[in-house]
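# when you get a sec, could you give me coordinates for this:
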Amino acid sequence: MRLPYSRQASRKTRISSFSQAMALGLLCLGLILLGGLQTKAFFPDMIKIPPLNKVPFQPDFQDDQFQGKWYSLGVADNTIQNGNGSQLTMYSVNYELQDDHSFNVNTSMLRDEVCEHSVETLFPGFQPGQFTLGNLTSYRGVMSYIVRVAATNYSHFAMVYVEKIVRFKWYYKMTLYGRTKKLRHKLKERFIKFTTSLDFTKDNIAFSVPIGECIDG
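A predicted model of the protein is given here:
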C-alpha cells in the first residue's frame, strides 16, 4: 500500500530530521571527547588539583601571631614527581603584618651560590587565613594566586597552601614551615598524612636541606 505523497514527504522529513539530529549528536560527542583529550593534554595535572573547599582553614586565624620568620621544612608540590630524589635547599620567609592586615612577605634563598631576596604583598581574602597576591598584573602570566593558612600553632609550625594559575596552567603546593630549622619526625609524618589526604602523593613530597648561608640574616 502506498502512502499519500504528503504522508510520505512527512515521513521522509522526520527520518531526515532524525538522521541530522543523530549526526549532530555524534559530532558534538566527538568534539566533547576531543576537547577533553586536548584539555587533559594541556592541563595534565588538572584532575589532581584538590578543590579549594577541601583545603581547611586554620580556625580563628590570628594574623598577629602568625607574623614573623619561618623556615621552609618541606613541600608537597604538583611539579615534584620524585620526592625522595629531590634535593630542596631551605629558604626563609618573614611575614610582616601591616595596618590593613596585609602581609609583606620577604623571602630569602640561596640560588646558584647567590643569595636572593624578594618581597611580595598578600592581601586578606574573604575569610581570615586566606590571601591574594597584590599587584597581580605586574607578574607576567600570573592569572590567579591564592594563599591559605591551612594549619598552624603559631609557635612551631605552619602549613600554607598556594594555588596559582600561570598562562592557563594550574600549580599548587602545600609548604611546611617551622620557626626553627629542625624537622621533628612526628611533624614530618603529620605533614605527609595531611597532604596525601588532599590527593598529593608521596612522590610529590620533598623535604628541605638546612643551610646557614643567606637565610639567617
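
# could you use CA atoms for every contact and neighbour count after this?
OK.

# now the strands for this structure?
68-77, 88-89, 92-97, 103-111, 114-124, 130-133, 142-152, 157-166, 169-178, 205-209 (DSSP state E).

# second chain to compare with the first, below:
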Amino acid sequence: MQATLLSVLALALLGTLHAQDSIPVQADFQQDKLTGRWYSIGLASNSNWFKEKRHLMKMCTTIISSTAEGNLEVTSTYPKGDQCVTRNSLYSKTEQPGRFSYTSPRWGSKHNIHVVETNYDEYALVATQISKGTGSSTMVLLYSRTKELSPERLEMFTQFSREQGLADDEILILPRTDKCMADAA
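Next comes the predicted model:
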C-alpha cells in the first residue's frame, strides 16, 4: 500500500515537473539582446487579479537590464488611475538560459519565467507559471520594441496563450496609451 502511494506521489511530482518544462524557451537565448525598453502589448492570465483588473489595464513600458550576476532587473511603469506606478522585480537566472525565477516579496508567490520566443528587436513572448500556496496560475506577456505589432505577432500571442490553456476572455491586447510612457527611462 505504501509503495503504491509513493508511486502515485512520484508520478504526480513528475507530472508537475514535466508541466513546468513543457513551456519552451528561446533556443540560443542571448540575454544581452533582451535588455532595453519594451512595451507590454498583450497580457493573458487565468489569475483572479487579472479577471478583476482586466477592464482597467493599459499598455505599459518595461525596462530590462542585466545585473553583474547575470540576473535580470525588470522595471515596469504603468498607468493606475491618474498616477504612474513603477514596479521593480529581480528575475534570478536558472541553470537554463532564458529561464528565470522570481518570488514576490509582496504576495509570496513563486514565478517560473520562460522567454519563449523573441527576435530581440521586434517582439518577445514570455510565459510565467505562478504558484502560491496550493493555487497556481499562468501568465503570458507579449512585449514589443514599439507601441504596435503586426497582426501576425498578435495572433501568435493569442494562439500560444490558448495552447497554455487560457480562454479567449483571459487574453487581452492591451489598449494603447501615451500615459506614463515618457516616464520610463
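
# can I get the strands of the first structure in CSV including distance to Lys186 of the first structure and mean neighbour count?
As requested, the strands of the first structure are exported to CSV (distance: least, C-alpha to C-alpha, whole Å; neighbours: other C-alpha atoms under 10 Å):
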stretch, distance to Lys186 of the first structure, mean neighbour count
strand 68-77, 13, 24
strand 88-89, 20, 16
strand 92-97, 22, 20
strand 103-111, 26, 19
strand 114-124, 30, 15
strand 130-133, 26, 21
strand 142-152, 15, 19
strand 157-166, 12, 20
strand 169-178, 13, 22
strand 205-209, 14, 21
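
# redo the ones you listed as JSON lines? Include distance to His185 of the first structure.
Listed next are the strands of the first structure as JSON lines, based on distance: least, C-alpha to C-alpha, whole Å:
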{"stretch": "strand 68-77", "distance to His185 of the first structure": "12"}
{"stretch": "strand 88-89", "distance to His185 of the first structure": "18"}
{"stretch": "strand 92-97", "distance to His185 of the first structure": "20"}
{"stretch": "strand 103-111", "distance to His185 of the first structure": "24"}
{"stretch": "strand 114-124", "distance to His185 of the first structure": "29"}
{"stretch": "strand 130-133", "distance to His185 of the first structure": "28"}
{"stretch": "strand 142-152", "distance to His185 of the first structure": "17"}
{"stretch": "strand 157-166", "distance to His185 of the first structure": "13"}
{"stretch": "strand 169-178", "distance to His185 of the first structure": "13"}
{"stretch": "strand 205-209", "distance to His185 of the first structure": "12"}
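
# wait, which of those is closest to Gly217 of the first structure?
Taking C-alpha to C-alpha, strand 103-111 is the member of these nearest to Gly217 of the first structure, at 8.6 Å.

# how far away from the center of its chain is the closest one?
19 Å (C-alpha atoms, centre = their mean, to the nearest Å).

# on that earlier part again, Ala9 of the first structure: which of the strands of the first structure is closest?
Closest to Ala9 of the first structure of the strands of the first structure is strand 169-178 (C-alpha to C-alpha; 53.3 Å).

# against the second structure, where does that closest one fall?
Under TM-score structural alignment, the match for strand 169-178 of the first structure in the second structure covers residues 135-144.
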